[in-house]
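Novice: here you go, sequence then predicted model.
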Amino acid sequence: MKEDRVGKTRVLVFIDWYLPGYKAGGPIRSLANLIESLKEDLKFSLVTRDTDYLESSPYPDLESNKWIEQGDESFHYLSSGDLNYSTVKNLLLRGDYEVVYLNSMFSYFFSFLPLWILNGSATDIVLAPRGMLAKGALSIKPLKKRVYLYVCKLFGLVANIRFQATSEQEVHDIKAVFGSESQIMLAPNIPAAVPETNNHLDTKAVGSVKLISVARIAPEKNLLYALNVLSKVKGKVHFDIYGVVYSEEYWNSCKEVIDTIPENITVVVHDGVPQTELFELLQESHYLLMPSRSENFGHIIWESLACGCPVIISDQTPWLNLEEKNIGFDISLKSEAKFVATIESCIDMGREEYTLKSDSAYNFAKTYAANSKSIQLSRELFTQIRGNS
């Protein structure tokens, strides 16, 4: 195995959107946490777009279409005009890497083209589907995804690659699509650092609750479901929505519910929020409300718990049995009435009971981070490559 001059394995990373962007949510956070945690062991070179998710203007103060050195890492921000087959091929043919790391299942430029160009080569490839093979995710634009996966199988594009699964459920999802013989390594997402102390607000009066949603506004995040639940809730609710509109049609349906929601429910809509501002917002809210159709990891769920903010979520995420841990609620999407009853119980909750939940959420996150083997397993994902396992 070739290595750079200081003995680090070199990893060439492809991802549609990356820092300083934030609007693509979880995948950016997953990769940023991984690079920060492993930069002493691995040398990363990263290729991405020069715009944020759903934006057309390039990042200010960043040069496009050239390698930028930041410490021991290198970044190449591609403009829309330079995002093509020839550019991707030239970046791959440089050959100054041991592993190619792809961070999407369905990205044409940042997954399909690298797989196509490197097909049949001896290059070690790691692909992180980022939850895109989950049943709920595959139900969004299913025909297009079925055709894409068929082409991948037909030409053997994933026959000799290693998949990164971040949960046992994702192991199952990958096997369900590509077969039980797929090469899969379980390497959970590396969580963000937990604050040193629980600085969550300690005011919770009986009769009201402050909820927050931080997610892109798209069908899989299920904001419309949350709004329909709230329209049936008795009691005073303040609901802050932070997110980038991915589907205008879906957002219009949400706005129709907001426009007719009962007066006891106050809904305030905000733009998306960068990571640097997120913890403060979570610390000022009583509960995260996010009944997602599916989550690969659910960074916002983890970050909410780390801020001492319990969660009200669906049972379609890795975060389960929350009520018995006293850190929130995971509820079946088939039981809208239970969502309603749960929120009403949170409205009726007093300060003492709520503070216990907040402390439990924070302590759970702290213990989880301390016991996580995600850094070790992520390191092995790149160092135990073909011929070196």
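Specialist: On my side now, so go ahead. Numbers count the residues shown, from 1 in each chain.
Novice: C-alpha only now, for contacts and for neighbours.
Specialist: Fine.
Novice: which other residues reach the longest helix anywhere in the chain?
Specialist: If you go by DSSP state H, the chain has its longest helix at helix 351-371. Helix 351-371 is contacted by residues 191, 193-194, 198, 200, 202-206, 302, 305-310, 325-328 when judged by CA atoms under 8 Å, 6 or more residues apart in numbering.
Novice: which of those are buried?
Specialist: Burial by neighbour count, 16 or more other CA atoms under 10 Å: within these this picks out 191, 194, 198, 200, 204, 302, 305-310, 326-328.
Novice: out of the residues you listed, which comes closest to K43?
Specialist: Distance to K43, by CA to CA, is smallest for P191 among those, at 20.4 Å.
Novice: doesn't the closest one belong to a strand?
Specialist: No. Using DSSP: H, G, I helix; E, B strand; the rest coil, the assignment for P191 is coil, not a strand.
Novice: contact partners for it?
Specialist: Counting by CA under 8 Å, 6+ apart, P191 touches 30, 33, 299, 302, 369.
Novice: give me the distance between the second one and L19.
Specialist: Separation of N33 from L19 (CA to CA, to the nearest Å): 11 Å.
Novice: what's the answer for the first one, then?
Specialist: Here the criterion is CA to CA. By it, S30 lies 11 Å from L19.
Novice: the structure to be compared is supplied as follows:
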Amino acid sequence: MNIFMSADWFYPAQMGGPSNAIYWQAKAMTRAGHRVTVVAASQDLPDSVTLDRWLTMDCGRVIYTRNPHFYLPIKHIWYGISAIWQADVAHINSLFYPSSWVLVVVAKLLQKRIIWAPHGELSPAALAYRPRLKRFLLSLFRRLSHRVVFHATSSDETVHIRQHIGSRAIVREIANRMEMPLLTIRNARPYILFVGRLHPIKAIDSLLEALSDSTVFRRSDYTLVIAGPDSGGYKAHLVQLIQQLDLSQKVVIRGLVRSPEKEQLYADAHVLVLPSHSENFGNVVIEALAQGTPVITSTGTPWQLLEMEQAGSWVSNQPDCLRAAIERFLQMPTETYQLYRNRALKLARDRYDIFKNTDQWEQFYQEAL
């Protein structure tokens, strides 16, 4: 099978979970013997990455395009069109990136089967940014949706797609999966961890307020480590808030952290907290679980499974609720905490290994054909 995939951000870029999720999926399909072609933009890449040249990688044939502007992706569109000609399936990632609309139209004209993945862009929290423009674009997308299969990573995202694209939209659910990292030797450290881009949708302010109100946290040796790239200058707001809450001695902002340092950061943490207002999935949850680290995440994410499997907590991201959940883990008996770590590790590695579940994607593409 010849599969074309478009991506605005793509590994080794680390601006959000989709950059890795798309890469792992492409790598799994390549390993299964399919021909995968990826056309990606060049945002947030290391200087060592070659641009405007086809590269043979473990995830297939990839080109990172140098465009006049991120939102003027001329080369991205050009190379995308050339790749679609040869494809059996066109898998378009992102709704609102400009090249996505063009490539969907081209794929329809060429009578290709189309998979379109929003990656959380239709959640209420995400649609709150530039709402007028997005409402206009969604009216156009509804006209393009005929014979398009939308990919949702959770039941919540399925609801969002049908709410905004139409009740008759064809939606298939497959949860994100990842290439499992090597299990890192743990050196337990007294810190709580947040990993993700620094953006208002992540509700890091709620986490800071929760910790500010926690006597248990303030009197303990624990700190909060925030790791992730800045988005739109939001880091400056967080620094100011940390000072206002008198947490300067208890919070460290690390910036973007890459592997293998990232895996060590997960492994050594006492608990990961993801308080987002909305997540279509949340790859950082699997990344933490894969190192045996329990996760506290908000009900704005599709991770109620953490409660069911006793591998973490799924709570409201109101500061009082976050505070109670964090204090529970900070005060948890050692034996109970170790059981949480054991269950976290098993959950990630049994259920979310992309190479153990490649057949789901193969079936997805075959059904589209």
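Specialist: On my side now, so go ahead. None of the values given here were measured: they were computed from a predicted structure.
Novice: one step back: tell me which of the buried ones among the contacts of helix 351-371 of the first structure fall in strands.
Specialist: Judged by DSSP state E, these include G328 as members of strands.
Novice: and the furthest pair within the buried ones among the contacts of helix 351-371 of the first structure?
Specialist: The span of these, defined through CA to CA, is set by P191 and K204 at 27.8 Å.
Novice: quick one: the helices in the stretch 251-369 of the second structure, in order.
Specialist: Per DSSP state H, counting those that start in this stretch, the stretch 251-369 of the second structure carries helices over the ranges 261-268, 283-289, 305-308, 319-330, 334-351, 358-368.
Novice: of all these, which one is nearest I165 of the second structure?
Specialist: Using CA to CA, the helices of the stretch 251-369 of the second structure put helix 358-368 closest to I165 of the second structure, at 18.4 Å.
Novice: the closest one corresponds to what range in the first structure?
Specialist: Counting by TM-score structural alignment, helix 358-368 of the second structure pairs with residues 375-385 of the first structure.
Novice: try stretch 274-282 of the second structure
Specialist: Aligned by TM-score structural alignment, stretch 274-282 of the second structure falls on residues 290-298 of the first structure.
Novice: now do the contacts for V244 of the first structure.
Specialist: Going by CA under 8 Å, 6+ apart, V244 of the first structure touches 23, 215-217, 271-272.
Novice: what do you get if the cut-off is 10 Å, keeping everything else the same?
Specialist: Going by CA atoms under 10 Å, 6 or more residues apart in numbering, V244 of the first structure touches 23-25, 53-54, 214-218, 251, 270-273.
Novice: for the counterpart of W303 of the second structure in the first structure, give its distance to H299 of the first structure.
Specialist: Using TM-score structural alignment, the equivalent of W303 of the second structure in the first structure is W319. Using CA to CA, one obtains 11 Å as the distance from W319 of the first structure to H299 of the first structure.
Novice: measure F364 of the first structure to K325 of the first structure for me?
Specialist: Distance, F364 of the first structure to K325 of the first structure, using CA to CA: 8 Å.
Novice: ok, V194 of the first structure next?
Specialist: Distance of V194 of the first structure to K325 of the first structure, given as CA to CA: 18 Å.
Novice: what does V126 of the first structure give?
Specialist: V126 of the first structure sits 35 Å away from K325 of the first structure when distances are taken as CA to CA.
Novice: ok so, going back, okay, S30 and L19 of the first structure: which has more neighbours?
Specialist: Counted by other CA atoms under 10 Å, S30 of the first structure and L19 do not tie: S30 has more neighbours, with 20 against 17.
Novice: isn't the more buried one right up against N189?
Specialist: Yes. At 6.0 Å, S30 of the first structure counts as touching N189 under the criterion of CA atoms under 10 Å.
Novice: overlap in contacts of these two?
Specialist: Joint contacts of S30 of the first structure and N189 (CA under 10 Å, 6+ apart) are 130, 297-299.
Novice: quick check: closest non-adjacent residue to E63 of the first structure.
Specialist: Sequence neighbours aside, Y77 is the residue nearest to E63 of the first structure in space, at 7.3 Å (criterion: CA to CA, 6 or more residues apart in numbering).
Novice: per the alignment, name the residue of the second structure opposite the one you found.
Specialist: Using TM-score structural alignment, Y77 of the first structure pairs with Y64 in the second structure.
Novice: what about the residue mapped onto N342 of the second structure from the first structure, neighbour count?
Specialist: Superposed on the first structure with TM-score structural alignment, N342 of the second structure falls opposite D359. Using other CA under 10 Å, D359 of the first structure is surrounded by 23 other residues.
Novice: repeat for P68 of the second structure
Specialist: Number of residues near P68 of the second structure (other CA under 10 Å) recorded here: 10.
Novice: likewise E173 of the second structure?
Specialist: Residues contacting E173 of the second structure under the criterion other CA under 10 Å number 14.
Novice: for it, what are its contacts?
Specialist: Going by CA under 10 Å, 6+ apart, E173 of the second structure touches 150-155, 157-158, 364.
Novice: and the residues you listed, which are buried?
Specialist: In the contacts of E173 of the second structure, burial by neighbour count holds for 150-154, 157-158, 364, counting by 16+ other CA under 10 Å.
Novice: okay, and which of the residues you listed map to strands?
Specialist: Short answer: these in strands (DSSP E) are 150-152.
Novice: which of these sits closest to L211 of the second structure?
Specialist: L211 of the second structure lies nearest to A152 out of these, by CA to CA, at 33.3 Å.
Novice: any idea how far the residue lying closest to the closest one once chain neighbours are set aside is from D359 of the second structure?
Specialist: The shortest distance from A152 of the second structure to any non-neighbouring residue, by CA to CA, 6+ apart, is to E173 (4.7 Å). Relative to D359 of the second structure, E173 of the second structure is positioned 14 Å away (criterion: CA to CA).
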